[in-house]
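Novice: Following is a predicted model, sequence given first.
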Amino acid sequence: MPGTFRIGGDLEVRRLGFGAMHLPTEPATAREGAVAVARRAVELGVTLIDTAHMYGGGANEELLAEALHPYAEGLLVTTKVGVVRSESSGEWELNGRPEVLRAQVEQALRRLRVERVELLQLHRVDPAIPLAEQLGVLRELVEAGKVGRVGLSEVTVGELGLAREVVDIASVQNRYNLLDREHEPVLEACAAAGIAFLPWRPVAWGASGDEAVVAEVAAELGATPTQVALAWLLGRAPVVLPIPGTAGIAHLEENVAAAALTLTPSQRARLNALSEHH
């Protein structure tokens, strides 16, 4: 795997991570497969695994603990809080109230079987609660030793700037990939500040393979379009830490192998040009 990155300046991880969102927790046979995938990711050298309270209401966190606890030295399992399931509609909704954030952190500690969440991300900014209030709670949890570092997800450059006035921000997790670069300004801000940028939906759900240029580059490298998309992300900036997710070992191995790909300047220029059409 090409290089590492120190999240928050001190928490070193390999740059190609794993998103656990797609791992099924039931039925039992599917859960067994999910456990095997999580364990295989660590065997392949992945040291950054992303989960969230929203993924099954904490069931995904419990699955990772079942698969990986006690955690290997250097393995970071990061989770996210701030989204709850509505009791009336059953739908997920934003909720950044202090008591909700504190409760979800306590639940994450129990489910992940840890004393401290080394990287805790605010899943979304709740517009009904002042941003400073939401982040103030997370800062208090850092001071209490229950959280190591704070991250954000789906934020603007302005929100990132305001957040950094309240608490140190170690990471940002926004949607970003070869074909969707809406959050380019946020990535640039993270790169300038040395903040880890974790692109979710890093391969556009496989749509990259529909682009002729991506297919051409893949053929030139003897790789898959998905691997090309991940290699492009890894070469985009040193702060970029892609977290592709899958529920299959073969796909996982394909993703991890992308870290060994090297795009030529010509190939990267052709891929960069795709942004003009998306």
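Specialist: On my side now, so go ahead. Here the structure is a predicted model, which is why all the values come from computation and not from measurement.
Novice: contacts and neighbour counts: CA atoms only from here.
Specialist: Will do.
Novice: For residue 17, see how far away the closest residue to residue 259 other than its chain neighbours is.
Specialist: Of all residues beyond its chain neighbours, the one nearest residue 259 is residue 1 (5.1 Å), with distances taken as Cα to Cα, 6 or more residues apart in numbering. Separation of residue 1 from residue 17 (Cα to Cα, to the nearest Å): 10 Å.
Novice: tell me how far the helix or strand residue 135 falls within is from the chain's mean position?
Specialist: Taking DSSP states H and E as the definition, one finds residue 135 inside helix 131-143. Relative to its parent chain, helix 131-143 has a centroid offset of 21 Å by Cα atoms, centre = their mean, to the nearest Å.
Novice: swap in stretch 26-35?
Specialist: 22 Å.
Novice: what does that stretch contact?
Specialist: 23, 24, 25, 63, 64, 66, 67, 247, 248 (Cα atoms under 8 Å, 6 or more residues apart in numbering).
Novice: try stretch 38-46
Specialist: By Cα under 8 Å, 6+ apart, stretch 38-46 touches 14, 16-18, 20, 64, 67-68, 75, 249, 252-253, 256.
Novice: Closest to residue 86 out of those residues?
Specialist: residue 20 (23.0 Å; Cα to Cα).
Novice: ok, back up a step: quick one, which of residue 1 and residue 17 is more surrounded?
Specialist: For residue 1 and residue 17, the more surrounded residue by other Cα atoms under 10 Å is residue 17, and the numbers stand at 24 against 15.
Novice: In three-state terms, label residue 187 for me.
Specialist: helix (DSSP: H, G, I helix; E, B strand; the rest coil).
Novice: Please report how far it lies from residue 165.
Specialist: 19 Å.
Novice: swap in residue 152?
Specialist: 14 Å.
Novice: again, but for residue 251
Specialist: Distance from residue 251 to residue 165, by Cα to Cα: 40 Å.
Novice: okay, those two: which has more neighbours?
Specialist: Neighbour count, other Cα under 10 Å: between residue 251 and residue 165, residue 251 has more, with 15 against 11.
Novice: tell me which element the more buried one falls in.
Specialist: helix 249-257.
Novice: which other helices and strands contact that helix?
Specialist: helix 28-43, helix 225-236 (3 or more Cα pairs under 8 Å, 6 or more residues apart in numbering; DSSP states H and E).
Novice: this is the comparison structure:
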Amino acid sequence: MTNFHETWQLGDLTVNRVGLGAMRLTGMPWDEKPKSRENSIAVLRRAIELGVDHIDTASFYFTPTRSANELISTALQPYPENLVITTKVGAGRDRDGEFSFARPDQLRGQVEENIRQLGLDHLDVVNLRWGAAMGKEPGSLAEHFGALAELREAGLIRHLGVSNVVAEQLAEALSIAPVVCVQNRYGLADREDDALVDLCGEHGIAFVPFFAVTTSLPGASTPDTVPGQAEVAKVAAAHDATPAQIRLAWTLHRGAHVLAIPGTGDPRHLEENVAAGGLRLSEAEMALLDGVGSVAG
């Protein structure tokens, strides 16, 4: 049974604020050996048992022998009626794992690829993942987002979102079609998008941070080494929680419109992530943690 009760709307779809990111289900490209298929499938099924009803994935989440979309399809079909699967297009990877960015006319193929891999008739939410790199890139997204808006009108997509964008690009997207979510890199010590988080709240748009706990890059910091270690440890001790849980809880406390999609291939970490949705931080604890961002910035 889930221990979190807060929900948010992605258009006409209601989701619990703690979801699951699928990237880690396959193992990361730098891992020495692939993740166990049985373990990843067990994580997905356990997530549903815990009340997770929002899974974030992409067709470019794959390793040489594993595909996140295939794992989701295998583990969860027939899908629960309340399950919302969010995916992203724009960015893509070739068989060697190299990233590229699609032209507007290539987006339909990417949408159809996700539909095919997931075994669906349409996609619930599709984010335009702007740029081929992890950082935000300048430029107009109107042509790309317009192409997705056409696919929405054609019935292949139910709702649209954007990812790796700045406020001006969000405004441009909103001028073309409704936007239900913004998915950017953001966390306690990664606060570049503080103003964008608030802007999304003003518009009733979900803000869905990725890498809210760590950067998930090879050799990158862990929840115990990123800035704010001492402050997070103090709050964690008071709640008998882990540092990762406190970082997730802080993210959720940023606003009722903020969702969490922590990724994991570990059943124990999955349960901890879901439990983080039930943590309630005091004003004093939030003030202590908010100071971490000021120092890190």
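Specialist: Received the coordinates, thanks. All of these numbers come straight from a predicted model, not from anything done at the bench.
Novice: where does the TM-score land?
Specialist: The TM-score (TM-score structural alignment, normalised by the length of the first structure) is 0.93; 275 aligned residues with a Cα RMSD of 2.2 Å.
Novice: a markdown table please, covering the contacts of stretch 38-46 of the first structure and showing distance to residue 44 of the first structure.
Specialist: Output for the contacts of stretch 38-46 of the first structure, formatted as a markdown table (distance: Cα to Cα, whole Å):
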| residue | distance to residue 44 of the first structure |
| --- | --- |
| 14 | 11 |
| 16 | 11 |
| 17 | 11 |
| 18 | 11 |
| 20 | 15 |
| 64 | 16 |
| 67 | 15 |
| 68 | 14 |
| 75 | 12 |
| 249 | 11 |
| 252 | 9 |
| 253 | 8 |
| 256 | 7 |
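Novice: Neighbour-wise, which one of these leads?
Specialist: Most surrounded of these: other Cα under 10 Å gives residue 16, at 30 neighbours.
Novice: can you tell me which residues contact that residue?
Specialist: 1, 46, 48, 234, 241, 242, 243, 256, 259.
Novice: Return the residue of the second structure aligned against the second one.
Specialist: Using TM-score structural alignment as the criterion, residue 46 of the first structure maps onto residue 52 of the second structure.
Novice: count of neighbours near that match?
Specialist: So residue 52 of the second structure, with other Cα under 10 Å, has 25 neighbours.
Novice: Quick one: the strands in the stretch 101-250 of the second structure, in order.
Specialist: 123-129, 157-163, 181-183, 206-207 (DSSP state E, counting those that start in this stretch).
Novice: winner for burial among the ones you listed?
Specialist: Most buried of the strands of the stretch 101-250 of the second structure by mean neighbour count (mean count of other Cα atoms under 10 Å) is strand 206-207; its value is a mean of 27.
Novice: whereabouts in the first structure does that strand align?
Specialist: Going by TM-score structural alignment, strand 206-207 of the second structure sits over residues 196-197 in the first structure.
Novice: Once aligned, what mean separation remains between the matching stretch and the second structure?
Specialist: Compared with the second structure after fitting, stretch 196-197 of the first structure has a mean deviation of 0.6 Å; criterion: mean Cα distance after the TM-score superposition for the first structure.
Novice: contacts for that stretch?
Specialist: 5, 7-8, 170-174, 187, 190-191, 239-241.
Novice: can you do 7 Å?
Specialist: Residues outside stretch 196-197 of the first structure that contact it (Cα atoms under 7 Å, 6 or more residues apart in numbering) are 7, 170, 171, 172, 173, 187, 190, 239, 240, 241.
Novice: what about the helix holding residue 251 of the first structure, distance to the chain center?
Specialist: Distance, centroid of helix 249-257 of the first structure to centroid of chain: 17 Å (Cα atoms, centre = their mean).
Novice: Skip ahead from that helix and say which helix or strand is next.
Specialist: Assigned by DSSP H and E, the successor of helix 249-257 of the first structure is helix 265-272.
Novice: Just want the angle from that next one to helix 225-236.
Specialist: 100 degrees (axes from the mean of the first three to the mean of the last three Cα atoms, to 10 degrees).
Novice: Which part of the second structure matches helix 265-272 of the first structure?
Specialist: Using TM-score structural alignment, helix 265-272 of the first structure pairs with 283-290 in the second structure.
Novice: With the first structure overlaid, report how far that stretch is off on average.
Specialist: Stretch 283-290 of the second structure sits 0.9 Å off on average (mean Cα distance after the TM-score superposition for the first structure).
Novice: tell me which residues of that stretch are tucked away?
Specialist: 285, 286, 288, 289, 290 (16 or more other Cα atoms under 10 Å).
Novice: and the first one, what is it in contact with?
Specialist: Contacts were defined as Cα under 7 Å, 6+ apart; by that measure residue 285 of the second structure touches residue 235.
Novice: what separates it from residue 253 of the second structure, distance-wise?
Specialist: 11 Å.
Novice: Then the fourth one?
Specialist: Between residue 289 of the second structure and residue 253 of the second structure the computed distance is 11 Å (Cα to Cα).
Novice: now swap in the third one and tell me
Specialist: Relative to residue 253 of the second structure, residue 288 of the second structure is positioned 13 Å away (criterion: Cα to Cα).
Novice: Which is the succeeding secondary structure element to the host helix or strand of residue 49 of the first structure?
Specialist: For residue 49 of the first structure, the host element (DSSP H and E) is strand 48-50. Sequence order places helix 59-68 as the next helix or strand after strand 48-50 of the first structure, per DSSP H and E.
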